[in-house]
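> here is my input, please return the structure:
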Amino acid sequence: MTIASNNNCKHRGGKESEPQKKEQRKATIIAAMTIPMSGDDPQPRLHTDPSVSEQAFKAKVASSVFHSIPFHSAPNPQLTGASPKCRPVVVAANYRSIRDLNRMGFIFGWLPTEHYVRDIFLLTLSAAIAATLMSIRFYLRITAGRCFTETKMEGKTVIITGANSGIGKETAKDLAGRGARVIMACRNLETANAVKDEIIKETNNSKILVKKLDLGSQKSVREFAADIVKTELKIDVLIHNAGMALAFRGQTSEDGVELTMATNHYGPFLLTHLLIDVLKKSAPARIVIVASELYRLSSVNLNKLNPVGSFPAAYLYYVSKFANIYFARELAKRLEGTRVTVNFLHPGMIDSGIWRNVPFPLNLPMMAITKGFFKTTKAGAQTTIYLATSDEVANVNGKYFMDCKEATLNAAALDEEKGRKIWEESLKIAKLTPQDPKI
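Model prediction:
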């Protein structure tokens, strides 16, 4: 092996044996270069092994036979007597500069450069950011609530809206696994039937029904409720899970109601009224409403309870969740003494289909955030399952839960007078008639 040197370095090695030469050429094709710490020539030069052809070198590179000699604080044993100013670095034969190697894709990023301090700072900063993000992700995972109750649900009938995907699907699967008779109230029957088959297969519970329900259509809500009243003797748990969020462009339902509000608030409001008599006959019964902590980012304008074209569609999702909270609190107050309890919850930020309407390219960072930091749908369903099954909350009414424990609301959400006014206006927008059940 030929060892190159500059004026400060001298090679004092002995003669190599033939086996050593053969092994050297078989293992790798390298030459040694010393980079002076000082000197007039800023461009490091490679000293090549003339016995190695460029074609042979490229063949070795292609087969990934490329090795490096690490830095040593002590002189390299192959460079006996070498000056401390010399740094031995293995390089490829027959290439005249590091720039030539970089063109081939070899980046000597581990070599200290004139930007050494900057590089170390950037590396440290990157590591700190990565560690912080991982810590946040770990914290969110370990603090997420989990329903540990093993309550069985045999003989119980549960209605779950939006049970064909997301946390609704996970809720249906869990309750079916506990033996409940589950009615999946869904808009997309094809998807719902596929999920039904999946749940039956996983839980070995065939008591799963699929019924058509589009909460954005008052006609669909009334048809669904009429079918339930006609066919079901009791409803033990009603779970208002379905929800939708539009991104920017709002839509109007067939009833002239802003679609997000129609689906998330007025539909559940109407459905609860139409089923309330069956729920009371089934007492003790439970109503569980999936709200959201995002209510804190909004306020409900009493003069625009049907905000068609008034606000960005994404903002109306927050408004609808605030309306859910006013509805749940007022409903709980009106049902006191009936043994029908009402509780509502924040499931957490969930990696679910609710974000599918975020447009490109905003969906790209949103996808990274949801996959990295949001709860899974199974984790997001835990508080819903807890409120539907746990004996701990059998007599709890009108409370807000998060991660399977009671949480606090802001002062605006506790405004009972505003909640009453929203109720009265909702009766009109949902077009409830004197012949409909009263709450």
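> from here on, just use CA atoms for contacts and neighbour counts.
Will do.
> need the three-state assignment for the nearest residue to Tyr326 once chain neighbours are set aside.
Excluding the flanking residues, the one nearest Tyr326 by Cα to Cα, 6 or more residues apart in numbering is Gly419, at 4.9 Å. Of the three states, Gly419 takes helix under DSSP: H, G, I helix; E, B strand; the rest coil.
> list the contacts of Gly419.
326-327, 329-330 (Cα atoms under 8 Å, 6 or more residues apart in numbering).
> go through those residues and name the one nearest Leu209.
Phe327 (27.6 Å; Cα to Cα).
> checking the closest one next. Helix, strand or coil?
helix.
> any idea how far it is from Ala411?
Separation of Phe327 from Ala411 (Cα to Cα, to the nearest Å): 16 Å.
> what residues sit buried inside stretch 387-404?
The neighbour-count check on stretch 387-404 (16 or more other Cα atoms under 10 Å) flags 387-390, 393-394, 397-404 as buried.
> give me the neighbour count for Ile350.
Applying other Cα atoms under 10 Å, we find 21 other residues in the vicinity of Ile350.
> swap that for Glu198, please
13.
> same check, this time on Tyr326
Neighbour tally, Tyr326, other Cα under 10 Å: 24.
> report the longest helix in this structure, please.
helix 116-143 (DSSP state H).
> following that one, which helix or strand shows up next?
Remark: after helix 116-143, the chain's next helix or strand is strand 157-161, criterion DSSP states H and E.
> that following strand packs against which elements?
Counting contacts by 3 or more Cα pairs under 8 Å, 6 or more residues apart in numbering; DSSP states H and E, strand 157-161 is packed against helix 166-177, strand 181-186, strand 237-240.
> now do the longest one against strand 181-186, angle only.
So the one you mean is helix 166-177. Computed by axes from the mean of the first three to the mean of the last three Cα atoms, to 10 degrees, the angle separating helix 166-177 from strand 181-186 equals 160 degrees.
> in helix 166-177, which residues are buried?
Buried residues in helix 166-177 (16+ other Cα under 10 Å): 166-177.
> which helix or strand contains Val229?
helix 218-231.
> now that helix: buried residues?
Buried residues in helix 218-231 (16+ other Cα under 10 Å): 218, 220-222, 224-225, 228-229.
> what's the closest of those residues to Lys428?
Gln218 (12.4 Å).
> hang on, the closest one packs against Gly267?
Yes - at 6.7 Å, Gln218 counts as touching Gly267 under the criterion of Cα atoms under 8 Å.
> how about this one, so we can line them up?
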Amino acid sequence: MMFGVNHIGHFLLTNLLLDRLKECEPSRVVSLSSVAHNFGTINFDCLNTHKALGLGTSFMEVLQIYSDSKLCNVLFTHELAKRLQGTKVTCYCLHPGAINSELARNTNSVMQMVLKPLTAFFFKDTIQGSQTTLHCAVQEGIELLNGRYFSNCTVREVYAKAKDDAAAKKLWELSERLSGLA
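The predicted structure follows:
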């Protein structure tokens, strides 16, 4: 489910809108990722067999799957930028920061008590957390940074695995099949 929500849904929506984005150029595609992508891996065997990035329900297994899905966001942006060369449609992905939101509202009360002081003091509020997204959506002059990853409104370098051309292409082709585009 996490792979579907965090990657396949965005992949499909973006591809369904691409013709319109090209008609209305200049246009931008902004994908939310996370710094957690640094800890992600993509197990293509598991994806092909189970249509899932990983299996498991423990906290650590779910955190790993989340990180894997966020790596998919970065690879998607990398591949999309290559495919959009020669158009005036650009794309960016970003880490919005750790945001004090209602994401943990369904966790148990002990976890909520532990998280509340941490999020209140160390996380961004939702307005602060939206700034990098807005920057990538409307900032003039960043078109040359097409396909890049941002954090705190600044372009950041990513590990080699997040700009691996072969993995990005393989993920794209698999995503086309899984989303019904191929």
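> please state their TM-score.
The TM-score (TM-score structural alignment, normalised by the length of the second structure) is 0.89; 175 aligned residues with a Cα RMSD of 1.6 Å.
> returning to that earlier point: between the helices and strands packed on strand 157-161 of the first structure, which one is closest to Ala59 of the first structure.
Using Cα to Cα, those put helix 166-177 closest to Ala59 of the first structure, at 52.7 Å.
> ok, of the contacts of Gly419 of the first structure, which one's closest to Asn343 of the first structure?
Using Cα to Cα, the contacts of Gly419 of the first structure come closest to Asn343 of the first structure at Arg329, 8.1 Å.
> how about that closest one, what's its match in the second structure?
The alignment partner of Arg329 of the first structure in the second structure, by TM-score structural alignment, is His78.
> show me where the first structure has its strands.
31-34, 88-91, 157-161, 181-186, 208-212, 237-240, 285-290, 340-346, 400-402, 405-406 (DSSP state E).
> how about the ones you listed in a markdown table, adding distance to Pro359 of the first structure?
Formatted as a markdown table, these follow (distance: least, Cα to Cα, whole Å):
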| stretch | distance to Pro359 of the first structure |
| --- | --- |
| strand 31-34 | 54 |
| strand 88-91 | 49 |
| strand 157-161 | 26 |
| strand 181-186 | 24 |
| strand 208-212 | 28 |
| strand 237-240 | 27 |
| strand 285-290 | 25 |
| strand 340-346 | 25 |
| strand 400-402 | 29 |
| strand 405-406 | 34 |
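> and the ones you listed: which comes nearest Pro365 of the first structure?
Taking the strands of the first structure one by one with Cα to Cα, strand 340-346 is closest: 23.3 Å.
> what range in the second structure does the closest one sit on?
Using TM-score structural alignment, strand 340-346 of the first structure pairs with 89-95 in the second structure.
> thinking Trp172 of the second structure is in contact with Glu79, fair?
Yes - if you go by Cα under 8 Å, Trp172 of the second structure and Glu79 touch, sitting 7.4 Å apart.
> please say which of the two ends up with more neighbours.
For Trp172 of the second structure and Glu79, the more surrounded residue by other Cα under 10 Å is Glu79, and the numbers stand at 22 against 19.
> return the residues in contact with that one.
147, 165, 168-169, 172.
> against Ser426 of the first structure, how distant is the residue nearest to Tyr326 of the first structure?
10 Å.
> now do the shared contacts for these two.
By Cα under 8 Å, 6+ apart, no residue touches both Gly419 of the first structure and Ser426.
> just to revisit the earlier point, now, the buried residues of stretch 387-404 of the first structure that are in helices?
Using DSSP H, these in helices are 387-389.
> can you redo the buried residues of stretch 387-404 of the first structure as TSV with distance to Thr263 of the first structure?
Shown next, in TSV, are these (distance: Cα to Cα, whole Å):
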residue	distance to Thr263 of the first structure
Leu387	22
Ala388	22
Thr389	26
Ser390	28
Val393	27
Ala394	28
Asn397	24
Gly398	22
Lys399	23
Tyr400	21
Phe401	22
Met402	23
Asp403	25
Cys404	25
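> Leu122 of the first structure: which of these is nearest?
Of these, the one sitting nearest to Leu122 of the first structure (Cα to Cα) turns out to be Asp403, at 37.6 Å.
> contact partners for the equivalent of that closest one over in the second structure?
In the second structure, the residue equivalent to Asp403 of the first structure is Asn152, according to TM-score structural alignment. If you count contacts by Cα under 8 Å, 6+ apart, Asn152 of the second structure has them with 95-97, 131-132.
> how about 7 Å then?
Thr132 (Cα atoms under 7 Å, 6 or more residues apart in numbering).
> now do it against Val138 of the second structure, distance only.
Asn152 of the second structure is 15 Å from Val138 of the second structure, where distance means Cα to Cα.
> likewise Phe121 of the second structure?
29 Å.
> what's around Leu133 of the first structure, how many residues?
14.
> over to Ile127 of the second structure?
8.
> what's it aligned with over in the first structure?
Checking TM-score structural alignment: Ile127 of the second structure goes with Lys378.
> ok, Gly4 of the second structure next?
In the first structure, Gly4 of the second structure lands on Ala262 (TM-score structural alignment).
> next: Ser175 of the second structure.
By TM-score structural alignment, Ser175 of the second structure lines up with Ser426.
> could you count how many residues lie near its match?
For Ser426 of the first structure, using other Cα under 10 Å, the count is 20.
> next, work out how far apart Ala31 of the first structure and Val91 of the first structure are.
6 Å.
> what residues are shared contacts of the two?
In contact with both Ala31 of the first structure and Val91: no residue, using Cα under 7 Å, 6+ apart.
> isn't Arg339 of the first structure up against Lys281?
No - using Cα atoms under 7 Å as the test, Arg339 of the first structure is too far from Lys281 to be in contact (9.8 Å).
> would you confirm that Ala31 of the first structure contacts Phe57?
No - using Cα under 7 Å, Ala31 of the first structure is not in contact with Phe57, being 11.1 Å away.
> where in the second structure does stretch 189-200 of the first structure fall?
Using TM-score structural alignment, stretch 189-200 of the first structure pairs with nothing in the second structure.
> got the buried residues for that stretch?
189, 192-193, 195-196, 199-200.
> among the residues you listed, which two are most distant?
Leu189 and Ile200 (16.1 Å).
> find the nearest non-adjacent residue to the residue mapped onto Ser310 of the first structure from the second structure, please.
Aligned by TM-score structural alignment, Ser310 of the first structure pairs with Leu55 of the second structure. Excluding the flanking residues, the one nearest Leu55 of the second structure by Cα to Cα, 6+ apart is Glu61, at 7.4 Å.
> Leu12 of the second structure too?
Ser179 (6.2 Å).
> pull the number of nearby residues for that neighbour.
Neighbours of Ser179 of the second structure using other Cα under 10 Å come to 14.
> swap in Leu364 of the first structure?
12.
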